[in-house]
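Q: What follows is a predicted structure for the sequence shown.
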Amino acid sequence: MPEFLPPWPLLGAFVLASLALAVTPGPAVVYIVTRTLAQGWRAGLASVAAVALGNLGNAAGAALGLAVLFSVSALAFTVVKYAGAAYLIWLGIRTLRAAPAVATDTPPPARPLRQVLRDGFVVALLNPKTAIFFAAFLPQFMNPAGSALAQSLALGVGFVLIAATTDVCYVTAAAAVMPALRRAGRARAAGRYLTAAAFIGLGVFTAASGSRAGK
């Protein structure tokens, strides 16, 4: 396996976890779907691209920070993994306790595609929770014997691509079946439980495996 990728078992777990988190409806999915319902598939795809670019910036920032931290101390890798595991479990508990999103039949006002791109990019890039998520999520699948910067960058780009792919599927579905997706409150409620289970399960797995996960 190349230095910039973790071993196959960790890489497979990363893909599965990323799919589970990306496919369940969250704030970004709700924004993309409602923008599609308001202005059509072009605006939906523009929103997907904007959110992906903003998330990519956060992933790159998290990767650089992790690389610097791990170069200072080998112990930092284990500390970050345990801290990340605790944070993921907390995210799952908070997701379970959060009130379900209220579905609305009122779409957002139409905006020019340039403004859709700008707004989606700025909102995603300046969301500090996204950078914190990447800093907690990526180390769970990194091999401490490999390059921290290369692995975190590769995994960050991989997660963004997976999320963008699932978002495009949501845009396609929203454009095809607008009435059904406007009544997607039940899907968002189910997604809340799936997301919480993914966060908690990943955090427990990491805490149990500790620093041996990549060896």
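A: Right, received. Where do you want to start?
Q: contacts, neighbours, all on C-alpha from now
A: Fine.
Q: Against which helices or strands is the helix or strand hosting residue 174 packed?
A: Per DSSP states H and E: residue 174 is located in helix 148-176. Packing partners of helix 148-176 (3 or more CA pairs under 8 Å, 6 or more residues apart in numbering; DSSP states H and E): helix 8-23, helix 27-39, helix 41-72.
Q: would a markdown table of those with distance to residue 192 and mean neighbour count be doable?
A: As requested, those are exported to a markdown table (distance: least, CA to CA, whole Å; neighbours: other CA atoms under 10 Å):
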| stretch | distance to residue 192 | mean neighbour count |
| --- | --- | --- |
| helix 8-23 | 10 | 17 |
| helix 27-39 | 11 | 22 |
| helix 41-72 | 20 | 22 |
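Q: just so I know, which of those lies nearest residue 124?
A: helix 41-72 (4.7 Å; CA to CA).
Q: What is the subsequent helix or strand relative to the closest one?
A: Next element after helix 41-72 (DSSP H and E): helix 75-97.
Q: before we move on, back to that, please convert the helices and strands packed on helix 148-176 to TSV, extending it with distance to residue 146.
A: What follows is the helices and strands packed on helix 148-176, written out as TSV (distance: least, CA to CA, whole Å):
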stretch	distance to residue 146
helix 8-23	13
helix 27-39	32
helix 41-72	11
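Q: hold the first one in mind and look at this next one:
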Amino acid sequence: MTFEHWLAFAAASAVMLAIPGPTVLLVISYALGHGRKSAVATVAGVALGDFTAMTASMLGLGALLATSAALFTALKWIGAAYLIYLGIKLWRAPVGGLEAASAPEMKPRRIFLHAYAVTALNPKSLVFFVAFLPQFLVASAPLAPQMVLFETTFLILATINAASYALLASAARGTIRKPSVQRIVNRVGGSLLIGAGLVAAGWRRAAN
């Protein structure tokens, strides 16, 4: 594999990661709802979720999802329902003054698990990796080292991307002072998550 192959993969991955999807919306919503303290837990959950999805794809789960309509549909609905649940919870979250708005409403462990579940259980990611990775593999070279390099590259880029969104959203949250504004932020974040869940539920296998 040449440097040009790796650079092409890195550039394509960076573009795909920058496009807001359910994971990015989750990161933004947690940053808006819980501040910078949630960033580490959220980003760690996203990174581990991407690692799980990529590894599962390389081991063949992605190919199985591509052929098993029942399994694909089940994972799709589980992930979509979970996003909608989180959105409703954030929409109904109580608000108060700045101190109350800044206090974490969830423990980092729960935030980590939520981010991991949403990222790892996204069937679109599993199928995407199966369709995406082979385009950059060199058949004449050993495949295992290439897959490890591509997975490591993607995970680094995904972590940077999630951290950037989290920090930007938490910085915007720092300007909030009034409970009425915090309520709007919670409802916007909740609406984003609900919308992401509805989009995930309506996403068709053929779209990939």
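A: It's in. Quick caveat: nothing in here was measured; it's all calculated off a predicted structure.
Q: re earlier: figure out which of the helices and strands packed on helix 148-176 of the first structure is closest to residue 172 of the first structure.
A: Of these, nearest to residue 172 of the first structure by CA to CA is helix 41-72, at 7.0 Å.
Q: so what does that closest one touch, helix or strand wise?
A: helix 27-39, helix 75-97, helix 113-125, helix 128-137, helix 148-176.
Q: Quick one: map residue 54 of the first structure onto the second structure.
A: The pairwise alignment with the second structure assigns residue 54 of the first structure to residue 49, based on TM-score structural alignment.
Q: picking up where we left off before, average gap between the helix holding residue 174 of the first structure and the second structure?
A: For helix 148-176 of the first structure, the mean deviation from the second structure after alignment is 1.3 Å (mean CA distance after the TM-score superposition for the first structure).
Q: what is the orientation angle of that helix with helix 75-97?
A: 20 degrees (axes from the mean of the first three to the mean of the last three CA atoms, to 10 degrees).
Q: quick one, helix 148-176 of the first structure and helix 8-23 angle?
A: Going by the same axes, to 10 degrees, helix 148-176 of the first structure makes 40 degrees with helix 8-23.
Q: so helix 148-176 of the first structure matches what in the second structure?
A: Under the criterion TM-score structural alignment, helix 148-176 of the first structure matches residues 143-171.
Q: Next, the buried residues of the matching stretch.
A: 146-147, 150-151, 153-155, 157-167, 169-170 (16 or more other CA atoms under 10 Å).
Q: what's the closest non-adjacent residue to the match of residue 54 of the first structure?
A: Distance criterion CA to CA, 6 or more residues apart in numbering; nearest residue to residue 49 of the second structure, sequence neighbours excluded, is residue 120 at 4.2 Å.
Q: What distance do you get for the aligned residue in the first structure for that neighbour to residue 184 of the first structure?
A: In the first structure, the residue paired with residue 120 of the second structure is residue 125, using TM-score structural alignment. Taking CA to CA, to the nearest Å as the measure, residue 125 of the first structure falls 27 Å from residue 184 of the first structure.
Q: If you count surrounding residues, which of these two has more?
A: residue 125 (22 against 16; other CA atoms under 10 Å).
Q: Surely that one touches residue 61?
A: No - in this structure residue 125 of the first structure lies outside contact range of residue 61 using CA atoms under 8 Å: 10.2 Å.
Q: Now the common contact residues for the two.
A: Residues touching both residue 125 of the first structure and residue 61 by CA atoms under 8 Å, 6 or more residues apart in numbering: none at all.
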